[in-house]
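1. Got a sequence here, can you model it:
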Amino acid sequence: MTRAVCPGSFDPPTLGHLDIFARASAMFDEVTVAVLVNPGKNGLFSIPDRLELLRAVTSPWPNIRIDSFSGLLVEYCAAGGITTIVKGLRGVSDFDYEIQMAQMNRSLTGVDTLFLPTAPQHAFVSSSLVKQVASYGGDVSAFLPPVVLAAVQATVAPRDR
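-> Reported below is the predicted structural model:
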């Protein structure tokens, strides 16, 4: 059985994330979408809320499971028999950052990283940008699955313009 992990904060999960999840699910027997628990970072959504949103939006793919982890990703991979990390790349700046992590992960435990270019319609979308636009009352419906959009709208109080 081939296993991969798509790690991230997913705060909130976007359509760009779903694109990567769907493509990874077609390549591997099992894909874990793993939310990094970073106690030093306050997110828009709690970890349990992110896990719930991810379960809802990945339900079309039966080989995707949702989990969270803290610590080193490669240790999480080793414990779960995961041999590949899947990362979406929006552009060259993502690659510059991610290639160093991929090389470090490979040297630590032999886990490989597969880079998937983000679909062009999602290449400019980030969770941070979605949160910022939503906080000013902007329409982010084109970037989020409906269940996530509803959660963002219920959570983000638009700022005064």
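2. going forward, measure contacts and count neighbours with C-alpha atoms only.
-> Will do.
3. ok, and for the lengthiest helix in the chain, which residues are buried?
-> Determined from DSSP state H, the single longest helix within the chain is helix 92-109. Buried residues in helix 92-109, counted by 16 or more other CA atoms under 10 Å: 95, 98, 102, 105.
4. which other helices and strands contact that helix?
-> Helix 92-109 is packed against helix 73-80, strand 112-117, with contacts defined by 3 or more CA pairs under 8 Å, 6 or more residues apart in numbering; DSSP states H and E.
5. With mean neighbour count and distance to residue 1 as new columns, can the ones you listed be given to me in a markdown table?
-> Below are the helices and strands packed on helix 92-109 laid out as a markdown table (neighbours: other CA atoms under 10 Å; distance: least, CA to CA, whole Å):
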| stretch | mean neighbour count | distance to residue 1 |
| --- | --- | --- |
| helix 73-80 | 16 | 12 |
| strand 112-117 | 17 | 16 |
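6. Save these as CSV, and put in distance to residue 58 too.
-> CSV is the format used below for these (distance: least, CA to CA, whole Å):
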stretch, distance to residue 58
helix 73-80, 20
strand 112-117, 18
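7. Select, out of the ones you listed, the one closest to residue 19.
-> strand 112-117 (9.8 Å; CA to CA).
8. Give me the contacts around that closest one.
-> For strand 112-117, the surrounding residues in contact (CA atoms under 8 Å, 6 or more residues apart in numbering) are 20, 83-91, 102, 105-106.
9. I'd like the structure of this one too, to check against the first:
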Amino acid sequence: MKKAVFPGSFDPITLGHVDIIERALPLFDEIILAIGINSEKKYMFSLEERVRFLNESFKDEPQIQVMTYNGLTVDFCKEQEAPFLLRGLRNGTDLDYEKAIAQTNFKLSGVESVFLLNSSGKSHISSSIVRDVIRNGGDYSFMVPNAVKK
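-> Alright, predicted model coming up:
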């Protein structure tokens, strides 16, 4: 069984995340959307809201599970017997950042990172931009799935 973990804070999930997840479905038998818990970080949305956003967005997709975890992502991958980490790339800056993490993760655990480029028209979307638009009362609806708009 080909199983991948797609880790993130998903604060909130965006259409960029959805794009990567939907395009990865034919590649894996199971994808775990893994919300990393970091007590040092301030989130806009509670953990419960973020879990709900993911579950609602993919309620009709049996290949997807939503889980939370603490600690190193590669340790979570090992616990879940997932040999692949799924990551999305929006630009060259993401590539440089993700490459160093992928090399470290592989050295630590043998977990292989699989990168997908965001589709055209989605590379400008990030959770931090969505949060900024929300904080300033702007229309963020074109950047997030319906579950976040409610």
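10. Could you work out the most separated pair of the contacts of strand 112-117 of structure 1?
-> Farthest pair in these, by CA to CA: 83 and 91, 24.5 Å.
11. Of these two, which one has the most company?
-> Between residue 83 of structure 1 and residue 91, counted using other CA atoms under 10 Å, the more crowded position is residue 83 (17 against 12).
12. and the gap between the more buried one and residue 110 of structure 1?
-> 8 Å (CA to CA, to the nearest Å).
13. next one: residue 22 of structure 1
-> Taken as CA to CA, the span from residue 22 of structure 1 to residue 110 of structure 1 is 25 Å.
14. quick revisit: mean deviation of the longest helix of structure 1 from structure 2?
-> With mean CA distance after the TM-score superposition for structure 1, helix 92-109 of structure 1 departs from structure 2 by a mean of 0.4 Å once superposed.
15. got the angle for that helix vs helix 73-80?
-> Counting by axes from the mean of the first three to the mean of the last three CA atoms, to 10 degrees, helix 92-109 of structure 1 lies at 50 degrees to helix 73-80.
16. Where do the helices of structure 1 begin and end?
-> 15-27, 47-57, 73-80, 92-109, 127-135, 146-155.
17. In a markdown table: the ones you listed, plus distance to residue 6 of structure 1.
-> Listed next are the helices of structure 1 as a markdown table, based on distance: least, CA to CA, whole Å:
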| stretch | distance to residue 6 of structure 1 |
| --- | --- |
| helix 15-27 | 7 |
| helix 47-57 | 12 |
| helix 73-80 | 10 |
| helix 92-109 | 13 |
| helix 127-135 | 15 |
| helix 146-155 | 18 |
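18. what sits against residue 91 of structure 1?
-> Residue 91 of structure 1 touches 117, 123, counting by CA under 8 Å, 6+ apart.
19. quick one: what's aligned to it in structure 2?
-> Residue correspondence, TM-score structural alignment: residue 91 of structure 1 in this structure matches residue 91 in structure 2.
20. Buried residues of stretch 126-133 of structure 2, list them for me.
-> Neighbour count says stretch 126-133 of structure 2 has 126, 127, 130, 131 buried, by 16+ other CA under 10 Å.
21. From the chain's centroid, how far away is it?
-> Its chain's average C-alpha position is 15 Å from that of stretch 126-133 of structure 2, according to CA atoms, centre = their mean, to the nearest Å.
22. again, but for stretch 122-135 of structure 1
-> The answer for stretch 122-135 of structure 1 is 13 Å, by CA atoms, centre = their mean.
23. In structure 2, which residues correspond to that stretch?
-> Going by TM-score structural alignment, stretch 122-135 of structure 1 lines up with residues 122-135 of structure 2.
24. List the contacts of the matching stretch.
-> In contact with stretch 122-135 of structure 2 (CA under 8 Å, 6+ apart) are residues 10-16, 19, 44, 89-91, 139-140, 143.
25. Can you flag the buried ones in those residues?
-> The buried subset of these (16+ other CA under 10 Å) comprises 10, 11, 12, 13, 14, 15, 16, 19, 89, 90, 140, 143.
26. before we move on, the earlier item: wait, which of the contacts of strand 112-117 of structure 1 is closest to residue 147 of structure 1?
-> Among the contacts of strand 112-117 of structure 1, and counting by CA to CA, the member closest to residue 147 of structure 1 is residue 20, at 18.1 Å.
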